[in-house]
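> The following block contains a protein sequence and its predicted model.
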Amino acid sequence: LRCAAALETGQRAVRLAAQAVTYLEASPCQYEHAAARVEYGIAARSSAELERGLALADSCGADGLVARAREALAVGHAG
């Protein structure tokens, strides 16, 4: 779903990213969940989702993902 969302645009991309988050919430792989949250936050322009993704990424030591979330928040990719 994350890959499908990356290949889409507009509201379809947002819906697919949201579905990815929903499925990955129950996953034991925190990194994938964090990546989905960050991607969803960017697609939906949601600072709340970006903050959630940032916290998850930080908790699993995903420094690159933390940097991506912080950059998106700083440049205003979230509303």
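Cool, got the structure.

> contacts, neighbours, all on C-alpha from now
Will do.

> Pretty sure residue 39 sits against residue 15.
No - assessed by CA atoms under 8 Å, residue 39 is found out of contact with residue 15, at 11.5 Å.

> Looking at the two, which one has more neighbours?
Set residue 39 next to residue 15 and count neighbours by other CA atoms under 10 Å: residue 39 wins out with 28 against 17.

> Second structure follows, compare the two:
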Amino acid sequence: RHAAAVSEGQHAASLLARAVTYLEHSPCSYEHARARVEYGLVTRSRKELDRGLTLARSCGATGLVRLATNTLEEGRGLY
């Protein structure tokens, strides 16, 4: 996830996809939620942002909830 933060475009998306896959089976629910929201932001995916929002709510990550919610409500460029 951290490597993706200093990468751009498809490379960042690929790194975040790997982080999401790895963290799906991890007990670190906050890190999984964060990776999922970041992946949704980079890929502009409504589905991934929704999944990240659900995870963020389940672990009480209010900042991530706010970020995902605001992005989904704006809806610009999401598919």
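That came through, no problem. Owing to the predicted nature of the structure, the values given are computational and were not obtained by experimental measurement.

> From residue 16 of the second structure, how far out is residue 9 of the second structure?
As judged by CA to CA, to the nearest Å, residue 9 of the second structure and residue 16 of the second structure stand 11 Å apart.

> Between the two, which is the more surrounded one?
residue 16 (26 against 10).

> Which element is encountered next along the chain beyond the helix or strand in which residue 51 of the second structure is found?
According to DSSP states H and E, residue 51 of the second structure maps onto helix 46-58. For helix 46-58 of the second structure, the following helix or strand on the C-terminal side (DSSP H and E) is helix 62-74.

> Can you list the buried residues in that next one?
By 16 or more other CA atoms under 10 Å, the buried positions in helix 62-74 of the second structure come out as 64-65, 67-69, 71-72.

> tell me which of these is nearest to residue 25 of the second structure?
Nearest to residue 25 of the second structure out of these is residue 64 (CA to CA; 19.8 Å).

> The closest one: what's it in contact with?
33-34, 37, 53, 56 (CA atoms under 8 Å, 6 or more residues apart in numbering).

> most surrounded residue in these?
residue 37 leads the contacts of residue 64 of the second structure on contacts (other CA under 10 Å) with 31 neighbours.

> now for the buried residues of helix 62-74 of the second structure, which pair is the farthest apart?
64 and 72 (12.0 Å).

> Quick check: chain neighbours aside, which residue is closest to residue 46 of the first structure?
Nearest-residue entry for residue 46 of the first structure: residue 78, 4.6 Å, with adjacent residues in sequence omitted and distances by CA to CA, 6 or more residues apart in numbering.

> Oh, that last question was meant for residue 48 of the first structure, not what I typed.
Closest to residue 48 of the first structure by CA to CA, 6+ apart is residue 41, at 7.3 Å.
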